[in-house]
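**Student:** mind looking at a prediction? Sequence and model below.
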Amino acid sequence: MKVAIFASGNGTNFEALADSQELKNAGLEIEVLVCDQPNAKVLAKAKQRNIPTFVNRIKDYSDRHAYEQAIVEKLAPLKIEYILLAGYMKVVTSTLLSAYPNKIINIHPSLLPKYSGLESIQRAFDAGESETGVTIHYIDSGVDTGPIIRQATVPILKNDTAETLEARVHATEHQIYPEVVLELLKK
């Protein structure tokens, strides 16, 4: 299965996917990393793994449609079957959605529908929740509203700080995202 991974930051979920021997053995081919931040750490991680990158900044385009159309044009010759969002901090709109219907998957650090959008872990922690988690879902035209594929709960412990909670949420992400992608590969 040929995929593009989209990321904006450190790239820990990118690493979890790219370094999974089980995914490689099952046929995962990461054709390109698409990144909207030219200084993101994930770019170096892709380079270390000999994965091509495409840096595409929205400010270089007249509007979001033109920005996403450039991505569609980049991906078309690569025969991408799925787009895996891994910390991609842009809302996906109709241009990409129509080019890849039901083929864009996101990972979000909360138990959606709770705490959609940004700063999900911090907001759950500040609210005094007893648990939070991770959701993997298909992208639709809303923000973090698409059909849920899988969720995993992460308890918020009495001695947690926002940082320790975040570390446990990320560890859960790194475990379940490759598992979900593996399930897709087996279909």
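**Tutor:** The structure has been received and is ready for your questions.
**Student:** going forward, measure contacts between C-alpha atoms and count neighbours the same way
**Tutor:** OK.
**Student:** make sure I have this right: Asn13 is in a helix.
**Tutor:** Yes - judged by DSSP: H, G, I helix; E, B strand; the rest coil, Asn13 forms part of a helix.
**Student:** for stretch 97-105, the distance to its chain's centre please.
**Tutor:** 14 Å (C-alpha atoms, centre = their mean, to the nearest Å).
**Student:** give me the contact list for it.
**Tutor:** 72, 81-85, 136-141 (C-alpha atoms under 8 Å, 6 or more residues apart in numbering).
**Student:** name the residues of the lengthiest helix in the chain that are buried.
**Tutor:** Among the segments of the chain that qualify as a helix by DSSP state H, the longest is helix 162-185. By neighbour count on 16 or more other C-alpha atoms under 10 Å, the buried set for helix 162-185 is 165-166, 168-170, 172-174, 176-179, 181-182.
**Student:** in JSON lines: the contacts of stretch 97-105, plus distance to Leu17 and neighbour count.
**Tutor:** Output for these, formatted as JSON lines (distance: C-alpha to C-alpha, whole Å; neighbours: other C-alpha atoms under 10 Å):
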{"residue": "Val72", "distance to Leu17": "22", "neighbour count": "17"}
{"residue": "Glu81", "distance to Leu17": "16", "neighbour count": "15"}
{"residue": "Tyr82", "distance to Leu17": "13", "neighbour count": "20"}
{"residue": "Ile83", "distance to Leu17": "12", "neighbour count": "25"}
{"residue": "Leu84", "distance to Leu17": "9", "neighbour count": "26"}
{"residue": "Leu85", "distance to Leu17": "11", "neighbour count": "26"}
{"residue": "Ile136", "distance to Leu17": "14", "neighbour count": "26"}
{"residue": "His137", "distance to Leu17": "16", "neighbour count": "21"}
{"residue": "Tyr138", "distance to Leu17": "17", "neighbour count": "21"}
{"residue": "Ile139", "distance to Leu17": "19", "neighbour count": "27"}
{"residue": "Asp140", "distance to Leu17": "22", "neighbour count": "20"}
{"residue": "Ser141", "distance to Leu17": "25", "neighbour count": "12"}
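**Student:** and these, which two are furthest apart?
**Tutor:** The distance between the two most remote of these (C-alpha to C-alpha) is 22.7 Å, for Val72 and Ile136.
**Student:** from the buried residues of helix 162-185, pick the one nearest Ala18.
**Tutor:** Pro178 (9.1 Å).
**Student:** structure two is appended below for comparative analysis:
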Amino acid sequence: MTDRQSSPRRIVVLISGNGSNLQALIDAQARNTFPGNIVAVISNRPGAFGLERAQKVGIDAITLDHKEYDSRESFDQALQAGIDAYRPDLVVLAGFMRILTPEFVRHYQGKMLNIHPSLLPKYQGLHTHKRALEAGDTKHGVTVHFVTEELDGGPNIVQAEVPVLHGDTPETLATRVQLQEHLIYPEAVRWYCEERLTMENNSALLDGQKLPSSGIVISNAES
């Protein structure tokens, strides 16, 4: 291996709000769960609490307010420049509430991950917990996937399922799903940092084996 290959993977995390998944990654890094370092956290919203989480542990915390740009393209160009200044091996979207331009996505093809609170391909977009309840689903969950130009449509890496319980509200369901988010996102980042996880021909591969369309599915019957 070269020095770059043997050194910890450099990770940039993009957020828009509270940053609970960012905190899960920070905690995992502190436990040496994966051979990677979060070198910067960037938020498109000033005052996002996730920035405080980063600052607390000495990670560069940057605000790039999308409202200061006159187009999605100009914002994404500035964001790309800000990310690339840190020479990242991996870009992690952790509650980053922006639809990304195709050019931006292609620039990070195969090295950008997202987490989405549904069992993709179900419920791309917003209000996933409410939609699952309205549909009468018996199970719901969360997916980590590679980012492609299709919104919430890149190849799945891992999913965690939780049962939908009698009397669930979007809030109670979201709470249980979020517990699983904090478990599976650091795991997917670990696989990537260990060079076990790749994307080829619009498919996710783990240890050289193509994953099924759902990714690895973890069922949590009691959650």
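**Tutor:** It's in. Bear in mind that the values here come from a model prediction, so they are computed numbers and not experimental data.
**Student:** make CSV out of the contacts of stretch 97-105 of the first structure and add secondary structure and distance to Ala127 of the first structure.
**Tutor:** Output for the contacts of stretch 97-105 of the first structure, formatted as CSV (DSSP: H, G, I helix; E, B strand; the rest coil; distance: C-alpha to C-alpha, whole Å):
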residue, secondary structure, distance to Ala127 of the first structure
Val72, helix, 39
Glu81, coil, 39
Tyr82, strand, 35
Ile83, strand, 32
Leu84, strand, 30
Leu85, strand, 27
Ile136, strand, 22
His137, strand, 24
Tyr138, strand, 27
Ile139, coil, 26
Asp140, coil, 27
Ser141, coil, 27
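**Student:** and which of these is nearest Arg57 of the first structure?
**Tutor:** Nearest to Arg57 of the first structure among these: Val72, at 14.0 Å, using C-alpha to C-alpha.
**Student:** residue in the second structure paired with the closest one?
**Tutor:** Matched by TM-score structural alignment, Val72 of the first structure corresponds to Gln80 in the second structure.
**Student:** Glu103 is in contact with that match, correct?
**Tutor:** No - the criterion here is C-alpha atoms under 8 Å, and Gln80 of the second structure misses it with Glu103 at 9.9 Å.
**Student:** who touches the counterpart of Leu85 of the first structure in the second structure in this structure?
**Tutor:** Matched to the second structure by TM-score structural alignment, Leu85 of the first structure sits across from Leu93. Under the criterion of C-alpha under 8 Å, 6+ apart, the neighbours of Leu93 of the second structure are 13-15, 112-115.
**Student:** now, the most widely separated pair of the residues you listed?
**Tutor:** Pairwise distances across those peak at 13.4 Å for Ile15 and Met112 (criterion: C-alpha to C-alpha).
**Student:** and those two? Which one has more around it.
**Tutor:** Higher neighbour count among Ile15 of the second structure and Met112: Ile15, with 26 against 22, using other C-alpha atoms under 10 Å.
**Student:** ok, for the more buried one, nearest residue in space, not its chain neighbours?
**Tutor:** Leaving out its chain neighbours, the residue that sits closest to Ile15 of the second structure by C-alpha to C-alpha, 6 or more residues apart in numbering is Phe96, at 4.3 Å.
**Student:** would you confirm that that neighbour contacts Ser20?
**Tutor:** No - using C-alpha under 8 Å, Phe96 of the second structure is not in contact with Ser20; the gap is 11.8 Å.
**Student:** for the residue of the second structure sitting at the aligned position of Val180 of the first structure, give me its contacts.
**Tutor:** Taking TM-score structural alignment, the alignment pairs Val180 of the first structure with Ala188 from the second structure. Applying C-alpha under 8 Å, 6+ apart, we find Ala188 of the second structure in contact with 144, 157-158, 197.
**Student:** do Pro109 of the first structure as well
**Tutor:** Counting by C-alpha under 8 Å, 6+ apart, Pro109 of the first structure touches 120-121, 132-135, 169-170, 173.
**Student:** can you give me the neighbour number for Val3 of the first structure?
**Tutor:** Neighbourhood size, Val3 of the first structure [other C-alpha under 10 Å]: 21.
**Student:** excluding chain neighbours, what is closest to Thr153 of the first structure?
**Tutor:** Spatial nearest neighbour of Thr153 of the first structure, chain neighbours left out: Gly133 (4.2 Å); criterion: C-alpha to C-alpha, 6+ apart.
**Student:** in this structure the one you found contacts Arg150, no?
**Tutor:** No - applying C-alpha under 8 Å, one finds Gly133 of the first structure not in contact with Arg150, separated by 10.7 Å.
**Student:** show me which of those two is the more surrounded one.
**Tutor:** Between Gly133 of the first structure and Arg150, Gly133 has the larger neighbour count (other C-alpha under 10 Å), namely 26 against 15.
**Student:** can you tell me what part of the first structure stretch 148-167 of the second structure aligns to?
**Tutor:** Mapped onto the first structure using TM-score structural alignment, stretch 148-167 of the second structure spans residues 140-159.
**Student:** so what's the residue nearest to Thr153 of the first structure up against?
**Tutor:** Applying C-alpha under 8 Å, 6+ apart to Gly133 of the first structure gives the contacts 109-111, 151-155, 169, 172.
**Student:** mean shift between the helix or strand containing it and the second structure?
**Tutor:** Gly133 of the first structure belongs to strand 131-138 when assigned by DSSP states H and E. Averaged over the aligned pairs, strand 131-138 of the first structure sits 0.7 Å from the second structure after superposition, using mean C-alpha distance after the TM-score superposition for the first structure.
**Student:** what angle do that strand and helix 162-185 make?
**Tutor:** On the basis of axes from the mean of the first three to the mean of the last three C-alpha atoms, to 10 degrees, strand 131-138 of the first structure is oriented at 30 degrees to helix 162-185.
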